[in-house]
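In: model the following, please.
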Amino acid sequence: MHNHAFYIALGYGVSAVVLIAEVLSLYLAARRRRRAASLAEHA
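Out: Just a heads-up that it's a prediction; the model follows:
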């Protein structure tokens, strides 16, 4: 049943990619928000 193992690995790979994309977008949004706040502070 090598197809079964393949689909399990595929599922893990897809969820890992989705997780990384979510964390990255959260990090970028937080960084963008922080930069905007610090710019407003200096103005």
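In: from now on I want contacts and neighbour counts done on CA atoms only, so please keep to that.
Out: Will do.
In: can you tell me how far Ala9 sits from Val17?
Out: Distance, Ala9 to Val17, using Cα to Cα, to the nearest Å: 12 Å.
In: burial measure for Ala5, as a count.
Out: 10 (other Cα atoms under 10 Å).
In: one more, so I can put them side by side:
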Amino acid sequence: GQATGSPVDADTSTEGTLANRAHQARQRKHQLLSSKPLW
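Out: Reported below is the predicted structural model:
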């Protein structure tokens, strides 16, 4: 996987990478919404 400091770096499968990326994106979106709401 990519050396981005993720604990699942050993998982080089496509599903694992996509799931990890989606999880990080969800966390980032949640942090953005919680810190700076759009409404």
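In: what about the strands in the second structure?
Out: Secondary structure of the second structure (DSSP state E): no strands present.
In: quick one: the aligned partner of Ser25 of the first structure in the second structure from Gln24 of the second structure, how far?
Out: Using TM-score structural alignment, the partner of Ser25 of the first structure in the second structure is His30. Per Cα to Cα, His30 of the second structure is found 10 Å from Gln24 of the second structure.
In: just Leu18 of the second structure next, same as before
Out: For Leu18 of the second structure, the distance to Gln24 of the second structure - Cα to Cα - is 10 Å.
In: can you check Thr12 of the second structure too?
Out: Distance from Thr12 of the second structure to Gln24 of the second structure, by Cα to Cα: 16 Å.
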